[in-house]
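**Q** What follows is a predicted protein model with its sequence.
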Amino acid sequence: MLRNYFIIAWRNLLRHKVFSFINISGLSVAIAACLLILQYILFEFSYDRFHTRANAIYRVKQERYQDGALAERSARSFSAIANAMKSDFPEVHNATTYFPLECIVSASETENITRSYKMPHVLFASASFLKIFNFPIIKGRDALDEPNSLILTASTAKRFFGDTDPIGKKLRVVNFNQGTDIDGFVKGVCSDIPANSHLQFEMLVSTNPKDVSWTYADNYTYVELNDNANVEKLESKLPAFLAKYTSGLTGSNKVKLGLQPLTQIHLYSDLSGEPTVSGTGKLVWFMVLIAVLILLIAYINYINLSTVKAMERAREVGLRKVFGSERITLMKQFFFESLLLNFVGIVIAIIIALFCHELFNQLAGVDIPMGFWTSYWFWLAFLTLLIGGALVSGIYPAYLLSGYQPVQVLKGKLPLTGAGISIRKILVVFQFAVSIALIIGTYAISRQVNYMRETNLGMNIDQTLIIDAPANKLESQGGKNFYQRINTFRTSLLQSPNIKSVTAASSMPGLDILWNRPYQRRDDVSANKGNMYATFSIGPEFVNQFDIKVVAGQQFSITPDQITDSAKATIPIMINESAVRAFGFENAKDAVGKILVDRNGFGVTFEYEIVGVLQNFHQKSLKESFTPIVFRLEDGSSIEYYAAKVSATNIERTIAYIEKSYKELFPASPFQYAFLDEFFDRQYRTDVRFGKIFGLFSGFAIFVACLGLLGLSLFTSMQRTKEIGVRITLGASAISIFVLLVRDFMKLILIACCIAWPLAWWGLYQWLQHYPFRIGISPLLFFIPTFIVLFIALLTVAFHTWKAGKLNPIKALKYE
């Protein structure tokens, strides 16, 4: 019996080539889209789950309150917490801590040749780091409990030593500004870090277990709990635990600790100071919704097209019933055909998805391994969704076809009920409501991303070349000679006619300002006690070079070498408009001349006079609010970057000139540069990629929905064949026939608009609330996508309605 079902199903598939092509195309494109989305979703949910005890690992997070109000939620915590928690709590099986640094790592090939690389992901980790996290050692051993031990990833080891055994080799690890200078020895090599890890590093460096602090929250702490540990009870003990080891953290400034599951960090963390860029759980679930909607649209198409073909198969059903076929047998036959068509669609979809795998990875900005295709969960989720869809889409056509009465269909009469037609129209309305909403979403995302990328930043970053300052301590040997070379480098750059100006700074637009100090007002010490403020060290040329407006007071009028005894003299500073509000000044003019105070770790008090206020500018992307910033003059010790305003002509020659000057003065440091506008734009990379992915799958949805509209137009043309013949006989033109038939479809799409617009408005409103700087929800966001859908729909049905209008009336009137 199954063999008979298969033969008949295969013959019908080949006989109705156009029908089969349309149906299979819609299904295969939809299933391929779902496969790509599904692998992306599973990849996002797989973050950090490869660790053996991932569900028992928690990160210690910190919340800081000021006068009872939440001031900061941070992923960082005190470095002393790890050992203290392991000692005090029996629930804690193990604990580790680390802090990241960008370092210059050097290997000496000979006494005179040193190969150096700037490595942004060097982790200084405690001894138990590799005992908690599963980054397997593939060569050597885990020796983070020994001083000056280095663990390299496989790629880093190959970068420095090629195919030579790296174990026992010496590397110099330097960060000049942080005072780090270590001669370390390679004790082990671990496997490269998987892409689905929120911890990314190129090298691990052992730390001194005595170098712990309860003063600065600048480390990342993780604890591994015992199997029987109660997380809620452990968290309830943390306030007393913190009070035991700290003082001065009560009153107006209060710190609260909490535990964050490792497996939720990537998608559900909204903390500051994340070591890597986090994903967004809501967006991932939204991709799940898109996948389901695309598959629903495809199966709706199948239902519509199958019922259209019911006209041609009505006599077949009548004959089968005359010869004794039961309804359940016919339903099995038609359901088997549905499964066969779905199977063919699956095979083609898998081929499409495999072919597009790398292209999708590039679009999504992730490196999803092909191993997901062999994952048990991947295929279980996919087959469950697919079989469920095949059941739903196959039952209705099978039920409809098997229910025809032999007497009626053998006379050529097809029982077209109003309910059946209404169902088909409702399904088409659903398809286009979804498609219109998706296109509105795509257009809005594009508008928001373009708005953030094109809005005035409050400064001019065009034609600005950023050069990493020398960070190798080898360069500083000779003391003042090093600072003289810094000034010499700046002077040499200005000698080029293609370089208009040069300045130096501790950070650059597009980067977090990591230097924070607890400034207080001298005239009102309690106003902002305990608050930390971003400190930006800049050269005297910075304000003019970046064209930042001074709204009150004046910019720096002295050079760094004119500040002699900074411990006694009042140091000039500038602040931005956000800092004016944060310090509680009435306005910018009121802030000018006021004194701020700060104490260092030795108890020495520094006084700073506010000489000017700068207009707010976007230090980071428009996804973040303006940050209060205190600007100080750089003195050479805090330089991290140079910024050179260059001419648009002879760019290659200018870069070569800068590199030559750099190498002559700083031979031990690698030369690295970037154009600031491109560097700044990287912050929107995730938004741009999400917009592209959203637009791509919205396009898939429109394509599949138009196939459904094509099916309905075929059905309508066949249903109204006699009417069209009569109208043509009475003198109706082809255009009038076209308008007659298209009008019904336009009504359906307009109804879909009425459904899609409110839903899209609500979704956009909720989404835009995450952006402090955002576009308005204007009518154009709805009209333009709707016009696009109407135009595509017109093209879809135009051919068939035109063909119906050109029908020979003699053939039409002989329809029965």
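**A** Right, received. Where do you want to start? Numbering: from 1, shown residues only.

**Q** all contacts plus neighbour counts: C-alpha atoms, from now on.
**A** Fine.

**Q** All the helices of the stretch 151-300 of the chain, in order from the start?
**A** If DSSP state H, counting those that start in this stretch is used as the criterion, the helices of the stretch 151-300 of the chain fall at 154-161, 231-236, 238-245, 265-268, 281-322.

**Q** Packing partners of the third one?
**A** When you say that, I think you mean helix 238-245. strand 253-261 (3 or more Cα pairs under 8 Å, 6 or more residues apart in numbering; DSSP states H and E).

**Q** quick revisit: with mean neighbour count as extra columns, can I get the helices of the stretch 151-300 of the chain in a markdown table?
**A** Below are these laid out as a markdown table (neighbours: other Cα atoms under 10 Å):
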| stretch | mean neighbour count |
| --- | --- |
| helix 154-161 | 17 |
| helix 231-236 | 13 |
| helix 238-245 | 13 |
| helix 265-268 | 20 |
| helix 281-322 | 21 |
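
**Q** any chance of those helices in JSON lines, plus distance to Ser492?
**A** Below are those laid out as JSON lines (distance: least, Cα to Cα, whole Å):
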{"stretch": "helix 154-161", "distance to Ser492": "32"}
{"stretch": "helix 231-236", "distance to Ser492": "58"}
{"stretch": "helix 238-245", "distance to Ser492": "53"}
{"stretch": "helix 265-268", "distance to Ser492": "45"}
{"stretch": "helix 281-322", "distance to Ser492": "49"}
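
**Q** wait, which of these is closest to Phe355?
**A** Closest of the helices of the stretch 151-300 of the chain to Phe355 is helix 281-322, at 18.9 Å (criterion: Cα to Cα).

**Q** quick one: which helix or strand includes the most centrally placed residue in the chain?
**A** What sits nearest the mean C-alpha location of the chain, by Cα atoms, centre = their mean, is Thr686, with 3.8 Å. Assessed by DSSP states H and E, Thr686 sits inside helix 685-719.

**Q** Report the next helix or strand after that helix in sequence order.
**A** Beyond helix 685-719 on the C-terminal side, the first helix or strand identified by DSSP H and E is helix 721-729.

**Q** Distance from the chain centre to the following helix or strand past that next one, please.
**A** Next helix or strand after helix 721-729 toward the C-terminus (DSSP H and E): helix 734-768. Centroid separation for helix 734-768 versus its chain: 31 Å, with Cα atoms, centre = their mean, to the nearest Å.

**Q** ok, longest strand in the chain?
**A** Ordering each strand of the chain by length in residues (DSSP state E) puts strand 92-108 first.

**Q** second one coming, line it up with the first:
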Amino acid sequence: MFKNYLKLAWRTLLKNKYFTIINITGIGIGIASCLFIVQYVFFESDFDKFHKDSDLIYRVTQSRFENNMLVENSSMNFSAIGPTIKRYFPEIKAATSLGKQDCIVSVDGTYGDIKSYKENEVYFVDQNFLDVFNFPLLRGGKKALKLPNSIFLTKSLAKKLFGKEDPMGKTIRIVNFNQGTNLELVVRAIMEDVPANSHLQFTCLVTTTETLGSWHFIDEYAYVKFVPGTNVNNSNSKLSGYTNKYLGDYSDGITNIQLAFQPLESIHLYSDLTKEISVNGNGKFVWFMLLIASLILIIAYVNYINLSTIKSMDRAKEVGLRRTFGSQKIALIMQFFLESLILSFIGIIIAIILVLLFRGGFEGLTGIKVTAFFWTDYKIWLPLLTILVLGSFLSSLYPAYLLSSYNPVQILKGKLPIGGSGIFMRKCLVLFQFVISISLIIGTFTIYNQLEYMRKKDIGINLERNIIVPAPSNNFESQMGGRNFYQKMQSFRASLEEYPEIESVTSASSIPGIDLNWTRPYKRKNAVNKNNLYATFSIGPEFIDQFKIGIVAGKKFSRDMISINQMPTGNTPILINEAAVNAFGFESAEKAVGEFLTDSNGSGVEFEYEIIGVIKNFNQKSLKETLTPIVFRLEDGSSIEYYAVKVSSQNIPASISRIEKSFKENFPASPFEYFFLDEFFNKQYKVDQQFGQIFTVFAGLAIFITCLGLFGLTLFTSFQKAKEIAIRKVFGASVFSLLMLLIKDFLKLILFASAIAWALSWWGLEQWLQGYSTRIGINFVFFILATFIVISIAFVIIGAQSWKINKNNPLKAIKQE
């Protein structure tokens, strides 16, 4: 019996090739889309879960309150936490602190030359790092972390530095002059490259000498690993006692520091803190993509239900004969189920082909590597096959039930009842598709508009046409140091200014788009110290003009100041931004000018600074983050980390060549690198832009599948109204009037669907936009435009069908029983 059903199902599909192709195309694209989205979802959801007992690993976060108001919620913490927290919490199995620096990494070449590279992900760790995390070692052992001046290289960096040579035991120099780093290290281990789904991304691990850390500077990241069975909520409640023990003298009645344990597995998707060690994902985006995957698959099967209903009219007599000879409803359901299952199976094959064809584009879009045989992963295929079988059953149930419920005698006489619940059900399904299509179009427009708004919004600083060149280190450049090195830096700047296509050159300790981790405990002169650490930004005298930052009050730095590095009053000049005016409690920017700030070093020596001007706020980081209070110092050559070269828009490649030539002439031992500042700054929006692109692609596929269904339903409508259309045509009806006859029911559904889609879209977009501190308003023009687009698509599809009907001989339709 089953074999007979299978043969009949296959013959039926071959007989109705036109509808079979439409169904298979929709289901194939739907399954392929789901496979891609599921791959994306699993990748994002599995971040950091490759570590052994990853559910027991937590990051220690820090929140700072002033007058009981939250002013900072940071992922970065005190370096003393790692060495001390285990003593206070016996339930902690291991604890570690780590810092991150950009360094020049160099080794001696084979022919006496020096090979050097700028590495942005150098982690300074303690000996417990690999007790908390499980990054596999290829050579060496984790005990080597206990040896001072050791470096663990990833496989890629080892190959980059040493090629085919054995790196074990070799010496490597790393330098970051601004951070005071100048080390010779011994390679003691080679590691596997860090997995892409790790929020910790490094090229090497460095250990120096063990220290007790600091309770004054927030400059490292702290992680702990709990003993299995620990109630972390109880441990969280004990953190206030730990904080009071070690930070009791930090609190002044105004400032309050609170620590918390954050699960490692939640960092990538659900962390919304400042000073993250890497760019995080977004949990809302993952859920949105899962929703789209579900909708795409549902739309594909809704199409199948509607098109199967259409073709069931051609099979009415077959079903009538089966019912007359005693066939049961269950047998009919089995017959339709097998047909649906065959379609789904063919759809899977097509989906696999599509995945293989387009996986390169998907990888470029998401940055996620799709393995050649990822579909063998049961976590992907088991739920998907369950959905397919369930979808095949449900999509076959309705057509089988519809036909089996008709009177066999009426069916054999050719009197097939069409109406009632059957038409209502089809209208509901079409309404559902239109709601989804309109909602997705509204979402696509809004997401694109929000991303463009963030990208183009005035952030208070002009980043265009600024080429950033990481500065060399005086310790690295042949140990020249001091005045000679500073003269070389001046020579480099002067040589660039000779080129007419280079508009200006400046230098700084940081650049927009990077966390300002250089902080100092400034306070107003003769005021109570609130124990706050303020970001410090060292800039050249050209910085303000080059980046077109507005002056609110006072004056800016000048080149005259850099030669004496002090004001005539004997005080070091500084600038502050508007956010710092509020943070220090000045009544206004004008009243802040001429006031003094003080700062003291670790030995208690106090330094005094005079505020000579207040500049406008600009976004140092993305628009998602609040404005940072910043103190600007005049660079003296010792704190230069970056050169910013503003070039004209004409012949930029030639400008880059000139910059490289001048750099190598002045700093022959240092690696030359460059990047465009606006592109670098916009990388902060990578996750948002990626989501926008993925959403647009798969929303477009969902709309395409809906169009396939609309095309099939147009055929159904023309089948229903065949005689009416033929008679109207005989009496001289125009193509337009026939078009309106076919589309009027669809127009009603589209308008009704618009009302539902508008309400759903408004609610959904409000939820999504809440994640942005700087956001657009909901634009109802997009709502109207989405409805217009769907109506236009319906007109095109139904118009093509009307034109086809107009070509047919009306007599054939009139003669049909």
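**A** Happy to help now that I have it. If you're wondering where the values come from, they're calculated on a predicted model, not measured in any experiment.

**Q** After superposition, what's the TM-score here?
**A** Remark: TM-score between the superposed chains equals 0.96 [TM-score structural alignment, normalised by the length of structure 1]; 814 aligned residues with a Cα RMSD of 2.0 Å.

**Q** which other helices and strands contact the longest strand of structure 1?
**A** With contacts defined as 3+ Cα pairs under 8 Å, 6+ apart, strand 92-108 of structure 1 has these neighbours: helix 81-88, strand 114-125, helix 129-132, strand 170-175, strand 220-225.

**Q** before we move on, back to that, check the mean deviation of the helix holding Thr686 of structure 1 from structure 2.
**A** Aligned to structure 2 and superposed, helix 685-719 of structure 1 gives a mean residue distance of 1.2 Å (mean Cα distance after the TM-score superposition for structure 1).

**Q** other SSEs contacting that helix?
**A** Short answer (3+ Cα pairs under 8 Å, 6+ apart): helix 685-719 of structure 1 packs on helix 17-45, helix 281-322, helix 357-364, helix 418-454, helix 780-805.

**Q** Can you say which of the ones you listed is nearest to Val392 of structure 1?
**A** Comparing those by Cα to Cα, helix 281-322 comes nearest, at 8.0 Å.

**Q** quick one, the closest one and helix 734-768 angle?
**A** 140 degrees (axes from the mean of the first three to the mean of the last three Cα atoms, to 10 degrees).

**Q** What is the corresponding segment of structure 2 for helix 281-322 of structure 1?
**A** With TM-score structural alignment applied, helix 281-322 of structure 1 matches the range 283-324 in structure 2.

**Q** now stretch 507-523 of structure 1: how far from the chain's centre is it?
**A** Worked out by Cα atoms, centre = their mean, stretch 507-523 of structure 1 lies 27 Å from the chain centre.

**Q** Name the residues of that stretch that come out as buried.
**A** Buried residues in stretch 507-523 of structure 1, counted by 16 or more other Cα atoms under 10 Å: Ser507, Met508, Pro509, Gly510, Ile513, Arg517, Pro518, Tyr519, Gln520, Arg521.

**Q** does the fourth one count as helix, strand or coil?
**A** On the three-state scheme (DSSP: H, G, I helix; E, B strand; the rest coil), Gly510 of structure 1 is labelled coil.

**Q** Can you tell me which of the helices and strands packed on strand 92-108 of structure 1 is nearest to Ala798 of structure 1?
**A** strand 114-125 (57.8 Å).

**Q** What residues sit buried inside the closest one?
**A** Ser116, Tyr117, Lys118, Met119, His121, Val122, Leu123, Phe124, Ala125.

**Q** The fourth one reaches Val105, doesn't it?
**A** Which is Met119 of structure 1. Yes: the criterion here is Cα atoms under 8 Å, and Met119 of structure 1 meets it with Val105 at 6.8 Å.

**Q** show me the residues around the residue nearest to the centre of structure 1 that make contact.
**A** Gly365 (Cα atoms under 8 Å, 6 or more residues apart in numbering).

**Q** what separates it from Lys237 of structure 1, distance-wise?
**A** Separation of Thr686 of structure 1 from Lys237 of structure 1 (Cα to Cα, to the nearest Å) stands at 38 Å.

**Q** With Phe694 of structure 1 instead?
**A** 45 Å.

**Q** One more: Ala82 of structure 1?
**A** 15 Å.

**Q** Who has more neighbours out of the two?
**A** Ala82 (23 against 12; other Cα atoms under 10 Å).

**Q** wait, isn't that one in contact with Val223?
**A** Yes: assessed by Cα under 8 Å, Ala82 of structure 1 is found in contact with Val223 at 7.1 Å.

**Q** Find the residues that touch each one of the two.
**A** Joint contacts of Ala82 of structure 1 and Val223 (Cα under 8 Å, 6+ apart) are Ala95, Thr96.

**Q** For Ile793 of structure 2, which non-adjacent residue is closest in space?
**A** Nearest in space to Ile793 of structure 2, with sequence neighbours left out and distances taken as Cα to Cα, 6 or more residues apart in numbering, is Cys707 at 7.7 Å.

**Q** The one you found and Gln201 of structure 2: what is the separation?
**A** 44 Å.

**Q** Looking at those two, which one has more neighbours?
**A** Set Cys707 of structure 2 next to Gln201 and count neighbours by other Cα under 10 Å: Cys707 wins out with 21 against 17.

**Q** Tell me how far that one lies from Gly602 of structure 2.
**A** Taken as Cα to Cα, the span from Cys707 of structure 2 to Gly602 of structure 2 is 70 Å.

**Q** ditto for Lys155 of structure 2
**A** 39 Å.

**Q** same check, this time on Pro136 of structure 2
**A** 39 Å.

**Q** do the same with Glu578 of structure 2
**A** With distances taken as Cα to Cα, Glu578 of structure 2 is found 28 Å from Gly602 of structure 2.

**Q** more crowded one of the two?
**A** Neighbour count, other Cα under 10 Å: between Glu578 of structure 2 and Gly602, Glu578 has more, with 23 against 7.

**Q** Please tell me I have it right and that one contacts Ile615.
**A** Yes: the pair Glu578 of structure 2 / Ile615 is scored as a contact, 6.5 Å apart, by Cα under 8 Å.

**Q** one step back: just put the helices and strands packed on helix 685-719 of structure 1 in CSV and tack on distance to Ala471 of structure 1.
**A** Formatted as CSV, these follow (distance: least, Cα to Cα, whole Å):
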stretch, distance to Ala471 of structure 1
helix 17-45, 35
helix 281-322, 38
helix 357-364, 33
helix 418-454, 31
helix 780-805, 49
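
**Q** Can you check which of those gets nearest to Lys549 of structure 1?
**A** Lys549 of structure 1 lies closest, by Cα to Cα, to one member of these: helix 418-454, at 18.9 Å.
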